[in-house]
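A.B. asks: just coords:
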């Protein structure tokens, strides 16, 4: 692409490769639009890999009377669970009752609404439990004798973004990672954008419309990079950046349920089974001022999460137990609320047709990303004068169709177990833990990874425990992985299981085998 080109290179340029940008790219491309997506870092390298990793309606939002948001999210739960059962699955939550927090009747009413605001086919409803006899009561302090159990879902958030990007690419979109949009100038004819890869190469894109899906950078993008033909900034709204931090500690309990704990400050935290050997605890709500790239958990947040979890668990959780932590920045619309927890998690799509179409995405949560993308694609089509039909509801994401392995789908959770069984039967040489991990990561696309491989040696050298060269080559070639962090913390969570020396081995291998940069795809740009 050169600056001398005069015809549009694409219909829509999307800035931002988080869940919203990737979801919108997938939907637009599937409707036949020519799409280019530019992400300044790796896919899902910020907010979209730093969530609590739940597909949920948001039980606590009922207290803020966010009934529309909760209903929309509840409607999406099972749509998503069916679309990619290898990276999303049902999860039961236990809420121990603390009479000093909320009365039992209020919790029962909230759970009744939660059960009935949207239709359920897969997820069971809520019920009360006696924690003195129920297995989930064993790790809790003796004072918690009564509890409530309800359903939501779990998601590997970073892989969800990658799967959307893969599907978008299959539909014809061009996905440019580690490519920053340094300028986007608007005219009546379209957008003229300058893109710069991490290797310093610069090229331009002409687009008929622009979608600002930059997440925490959505406001600053409109103030600094996007301009009218007269050089005027295009920002009209302000974002409120709220940091949510999480800690990971050695496993606090043996069963497969998660906990939702009520805190004296009226907030809640979750304690969730994580990666087999660990418990994930979060999240906080803290105002962030400054660059979202600098978001890190602080000592006060660690102390808060440990203190609140220790109010419930018999065995205290201490800062010394923390083996990993992460912080995400939620880009929420500034409503001047004094309480960050009370700021709406719903999204707003803002259209501007003063010249070439501009759509800005404000807010949102991972559970409603598909609906957001559908609404955004419809609105872009309207602005371009050619509304095209939605298509993603009921469609699987890459790897989510197991039919070639197990036949017709039944239930997302049991279908995955059937897939694992078939993988083990077709590839008996695969160690059982590796077969399960690969099935979790790639679903039915495991066939591509294992194509032509007849024994463990065929996967190549084992660079770190359970991680072979064949998988690393696959991630480089198909999933935009260019460095160890991409592999260890976003395409997987293997980094949590490895020693520093083992992580370094992956880093060294990736650095040594990085392919020559392709200026067309920018896939092989090194990590920032």
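C.D. replies: Perfect, thanks for sending it. In this text the structure is predicted, and so the values were computed from the model without any measurement.
A.B. asks: CA atoms for contacts and neighbours, from now on please.
C.D. replies: Noted.
A.B. asks: show me where the stretch 1-150 of the chain has helices.
C.D. replies: For the stretch 1-150 of the chain, applying DSSP state H, counting those that start in this stretch gives helices covering 19-30, 67-83, 104-116.
A.B. asks: also the chain?
C.D. replies: 19-30, 67-83, 104-116, 157-170, 218-224, 299-310, 369-384, 403-406, 412-426, 432-442, 446-449, 469-478, 484-485, 500-513 (DSSP state H).
A.B. asks: list the buried residues in the fifth one.
C.D. replies: This means helix 218-224. Within helix 218-224, the residues that qualify as buried are 218-222, counting by 16 or more other Cα atoms under 10 Å.
A.B. asks: now the last one
C.D. replies: Of all the residues in helix 500-513, those buried under the rule 16+ other Cα under 10 Å are 503, 506-507, 510.
A.B. asks: try it against this one:
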């Protein structure tokens, strides 16, 4: 039996990554009715497997991507203001290797980086003497000079969830574990069949416009529509990362150069860990099957060991992950040179219901991409409201002066019974939504039993009830990073608890 969604939506969005969630949020805030479906969990694909950076893309300057870099640098500060709990400044130390890029070229790139985007909040570039600067302590003595510049860190999966939350608060409907199984045009509308991937139940919906933000599957969605072909395509490029124990003092990150002209980030991660990546490998398999292979891991280890005194081996790896970046195929021979910009394709042949497909993009520019997407659709929805997201906070980000440290101090004063590391964990993940998480609690006992050092039952229930979390992976790997700090036995115990809750529901 097939059930039906009542009414006709303005937009049907396929894909719950950062672009889909961002467009759904923007559209709902402009007064459009929106239904978003995602076949897996929010951010389960590319959007949770990034390098966790909001950055201008320093290396893109070498490929003359000035428009993209400028847009990304401007967006960097917009996003920092909108969600200071999940986005924060980070300083990057770039040891200079004269065998790679010459110093004058690095200085020129950093000068442009400092000035292209109208930098306001972040400090500018400076030179370092690695022999005397504390940032040089872990670096081999072969490297005497470095440059330090600013970018930002982001919790990528939470960025997606917060956009989806804001979309629903503004009237959108978000369905996870729901595949777009069939799609066709008829009588000026889209007729969509959705399949619940857990139960197989089918639902039909109608919409005036379809927005295809399926990422690596964007061409698959187009292919399901009879008689429709795209002149554009995505090029799948695999990027892998490894996580190791942090092996230096300080909060700074490092960016190192390779003889092949790629750069590798070595970033502080989860307080006591380091995130190292990424690779750029052409990929032709199923996006669902992507994993970090031995050659990539060896490449990353060699890149780090070239610069650092402490030599890493595969035994140091705590965790590895890989994602498929669906880049717009501009026919570049080198995967690293493939543009990170985005392209739209609008099909509205003979004034039929429009289909907007998104090719490419990056996390940093998702908000601007969403604005541009809605601009492309304005001829079809002339009464939609104006752009609004540039000055709006994401859920939990509405803290005074966008000052996280001030907000953290206020939380500690209000919840004196909470251990300092736990209140910081809540502040970082939930921002001002921490008050809803802790409503009515006056002691640790009120938060329920602990599954891990900072993971308690109340947080799990909050995520299940408010953030579409259904599985242990949803909670431990995407909504939080508790899984990195839990033993296999703790993870199994939590999985069993979750199974019992769902059986009783």
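C.D. replies: Alright, I've got the coordinates. Note that the structure is a prediction, hence the values are computed from the model and not measured.
A.B. asks: before we move on, the earlier item: rebuild the helices of structure 1 as CSV, extending it with distance to residue 185 of structure 1.
C.D. replies: Conversion of those to CSV gives the following (distance: least, Cα to Cα, whole Å):
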stretch, distance to residue 185 of structure 1
helix 19-30, 20
helix 67-83, 34
helix 104-116, 45
helix 157-170, 25
helix 218-224, 11
helix 299-310, 41
helix 369-384, 18
helix 403-406, 47
helix 412-426, 45
helix 432-442, 39
helix 446-449, 41
helix 469-478, 32
helix 484-485, 33
helix 500-513, 36
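A.B. asks: and these, which is most packed in?
C.D. replies: Greatest average neighbour count among those goes to helix 19-30 (a mean of 30), per mean count of other Cα atoms under 10 Å.
A.B. asks: what about it, how far off from structure 2?
C.D. replies: When structure 2 is overlaid, helix 19-30 of structure 1 sits 0.3 Å from its aligned residues on average, using mean Cα distance after the TM-score superposition for structure 1.
A.B. asks: and that helix, what does it pack against?
C.D. replies: strand 10-15, strand 35-38, helix 157-170, helix 369-384 (3 or more Cα pairs under 8 Å, 6 or more residues apart in numbering; DSSP states H and E).
A.B. asks: what lies in contact with that helix?
C.D. replies: Applying Cα atoms under 8 Å, 6 or more residues apart in numbering, the contact partners of helix 19-30 of structure 1 are 14-16, 34-37, 44, 48, 160-162, 164-165, 167-169, 171-173, 213-214, 366, 369-370, 372-374, 376-377, 390-392.
A.B. asks: need the counterpart of residue 279 of structure 2 in structure 1.
C.D. replies: Alignment note: residue 279 of structure 2 maps to residue 284 in structure 1; criterion TM-score structural alignment.
A.B. asks: burial of the closest residue to that match other than its chain neighbours, as a residue count?
C.D. replies: Distances taken as Cα to Cα, 6 or more residues apart in numbering place residue 244 nearest to residue 284 of structure 1, at 4.7 Å, with adjacent residues excluded. Residue 244 of structure 1 is flanked by 25 other residues according to other Cα atoms under 10 Å.
A.B. asks: quick revisit: of all the helices of the stretch 1-150 of structure 1, which lies closest to residue 498 of structure 1?
C.D. replies: Counting by Cα to Cα, residue 498 of structure 1 lies closest to helix 19-30 out of those; the figure is 27.1 Å.
A.B. asks: residues contacting residue 234 of structure 1?
C.D. replies: Contacts for residue 234 of structure 1 (Cα under 8 Å, 6+ apart) come out as 222-223, 226-228.
A.B. asks: circling back to that earlier point, between the buried residues of helix 500-513 of structure 1, which is nearest residue 353 of structure 1?
C.D. replies: For those, the residue nearest residue 353 of structure 1 by Cα to Cα is residue 510; the value is 44.4 Å.
A.B. asks: the closest one reaches residue 486, doesn't it?
C.D. replies: No. With contacts counted by Cα atoms under 8 Å, residue 510 of structure 1 stays clear of residue 486, the gap being 10.0 Å.
A.B. asks: that older thread, let me know which of the helices of the stretch 1-150 of structure 1 is the nearest to residue 459 of structure 1.
C.D. replies: helix 67-83 (28.5 Å).
A.B. asks: next, the angle from that closest one to helix 412-426.
C.D. replies: Angle, helix 67-83 of structure 1 to helix 412-426, by axes from the mean of the first three to the mean of the last three Cα atoms, to 10 degrees: 20 degrees.
A.B. asks: what about the match of residue 279 of structure 2, neighbour count?
C.D. replies: By the measure other Cα under 10 Å, the count of residues near residue 284 of structure 1 is 23.
A.B. asks: quick revisit: these two touch, right, the residue nearest to residue 284 of structure 1 and residue 283?
C.D. replies: Yes. Using Cα under 8 Å, residue 244 of structure 1 is in contact with residue 283, at 5.4 Å.
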